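In: missing the sequence, but the structure's below:
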């Protein structure tokens, strides 16, 4: 009888572990489950309310000037035309507040950051996963540091990048300095996600390639890496989507509202970042500038969500089932 009871208990435990569902429905578990669902519902509702309120506040500024004008740029002819419609003359100069400089600057930052962080991160992950000894002291130290670096606050990376720029005598606020800070920020994420993508490739592929006479490098370059590309692309895009909304590292290296001239900037020239332009506009005393900030928040949120959606599409389209 005891054997049958033990077998029944084992079957129930196995079923619970397999399905993730427990049959325990006492008062404590129900209260805890209700609290979890309420917390989730409350967080989603508050977030949705904030997004809707921000979108409504910036609804009047979803126009082409938001993307084509520089910060508080002013067109006298358009101002005269607006004055004829009864607009407050004090607000006319702010009516053309746009974020072209911030958008262009953020695009330059993302391209430079990708060129710096992705090759280095992928190379480091390939070495750690395919070539280094898993039991060596060096590998263990790197493992611990990677896990710790992924949780370091973003402002610390800004301080490190500022120190590096000061050490080489570089000017504050230039694009390459921002790219260094953001590269340091996303590098642990790129390495970790690339390693996970490499681990998902079955060992049979490696063993088959090696059995046919290929070297470890040839196996990695021609078999392992191509098979892991969907996971690598997903991780790097998610890392870049995090970097595009970061402002703290850029503040530490001297980024601010500098309103650069409307020519295409270079990586060694001073640029503006989209999140910082939004922050500056949100502190303005003029209502129309704050409306532009609200519209800019929605645009930045759409950019981040678009990058996350692209990562999901790539993962779903190219993901392989081994």
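Out: Looks like it arrived, so ask away. Because the structure is a prediction, the values reported are computed rather than measured. Residues are numbered from 1 along each chain as shown.
In: C-alpha only now, for contacts and for neighbours.
Out: Noted.
In: isn't residue 219 right up against residue 203?
Out: No - the pair residue 219 / residue 203 is not scored as a contact, 11.1 Å apart, by Cα atoms under 8 Å.
In: quick one: which of the two has more around it?
Out: More crowded of residue 219 and residue 203, by other Cα atoms under 10 Å: residue 219, with 19 against 12.
In: next up, a second structure to put side by side with the first:
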């Protein structure tokens, strides 16, 4: 009887080991597939676009002549867009996280808000474009200007900042709050001087990653009707604009008519990738710096 039991145990162990090994191989193949596709994409973009990136390409305005076309207007538009997105997202996102974690009472209202924020994080970006078109462009009559685009993109990335900030605030040890209260500090003084500095690495990381997503999004701006024509450089948040992803989109549409537009799109993709890489590197550097300090 004992021999039979031992044999069954060995069979179950072998079955579990086989399942574990099979899952390991499948996950490895999935990872390798993603890496191979990414490498092919990078290779194709670099081959097509690297030769087109020069000082003239970065400083020229948009032109119908591919040889003289540049992305200066798209770079300025992207920077102006971040002028709107960054402060709006930061104040609304961090403020919402502080309220939900430090002030809101646990109950139906808090659960309702939390559930909706989590759901908004999974909503397709084009839905936010439709919302921005309805509220900012048509209702508020802002037209397709930087302010409308910035507010729309802020709504898109706001759930990411809220969730990241909540996790960072929740990770602050409770004894730090209790020590602050024990020294006579008020709730806001505790949040300002103890909780936020300790949670800053996670908050800043989430904020910068959210801004990186906002820089790379195209669908909401397409819905808003952001142009990629020969427009003047924007001087304020009420001017019309274009951004790097929109320029890539329109040049890709024109690529079947002229192969040089495909090369321009690839060169712009490389510039956008460099910007995203720099922003993500800054996020990692900030997180490491503040983690050592606090």
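Out: Right, received. Where do you want to start? Just so it is clear, the model here is predicted, and its values are computed rather than measured.
In: returning to what we had before: joint contacts of residue 219 and residue 203 of the first structure?
Out: Here residue 219 of the first structure and residue 203 share no contacting residue, scored by Cα atoms under 8 Å, 6 or more residues apart in numbering.
In: what residue of the first structure takes the place of residue 44 of the second structure?
Out: Counting by TM-score structural alignment, residue 44 of the second structure lines up with residue 53 in the first structure.
In: do you know how far that match is from residue 7 of the first structure?
Out: Distance, residue 53 of the first structure to residue 7 of the first structure, by Cα to Cα, to the nearest Å: 57 Å.
In: Could you do residue 227 of the first structure as well?
Out: For residue 227 of the first structure, the distance to residue 7 of the first structure - Cα to Cα - is 43 Å.
In: Specify which residue of those two has the higher count of neighbours.
Out: residue 227 (21 against 12).
In: The second structure: which residue goes with that one?
Out: Residue 227 of the first structure maps onto residue 198 in the second structure, with residues paired by TM-score structural alignment.
In: so how many other residues sit close to the spatially closest residue to its match that is not a sequence neighbour?
Out: Nearest residue to residue 198 of the second structure, sequence neighbours excluded (Cα to Cα, 6 or more residues apart in numbering): residue 294, at 5.8 Å. A count of nearby residues for residue 294 of the second structure, using other Cα under 10 Å, gives 11.
In: for residue 283 of the second structure, same thing?
Out: Neighbour tally, residue 283 of the second structure, other Cα under 10 Å: 21.
In: just the one 3 residues further on next, same as before
Out: The tally of other residues near residue 286 of the second structure (other Cα under 10 Å) stands at 17.
In: correct me, but it touches residue 203?
Out: No - the criterion here is Cα under 8 Å, and residue 286 of the second structure misses it with residue 203 at 10.3 Å.
In: quick one: what's aligned to residue 255 of the first structure in the second structure?
Out: So residue 255 of the first structure corresponds to residue 226, using TM-score structural alignment.
In: Apologies, that question was intended for residue 79 of the first structure.
Out: Residue 79 of the first structure maps onto no position in the second structure when the alignment is built from TM-score structural alignment.
In: From residue 93 of the first structure, how far off is residue 79 of the first structure?
Out: From residue 79 of the first structure to residue 93 of the first structure the distance is 7 Å (Cα to Cα).
In: what do you get for residue 23 of the first structure?
Out: Relative to residue 93 of the first structure, residue 23 of the first structure is positioned 66 Å away (Cα to Cα).
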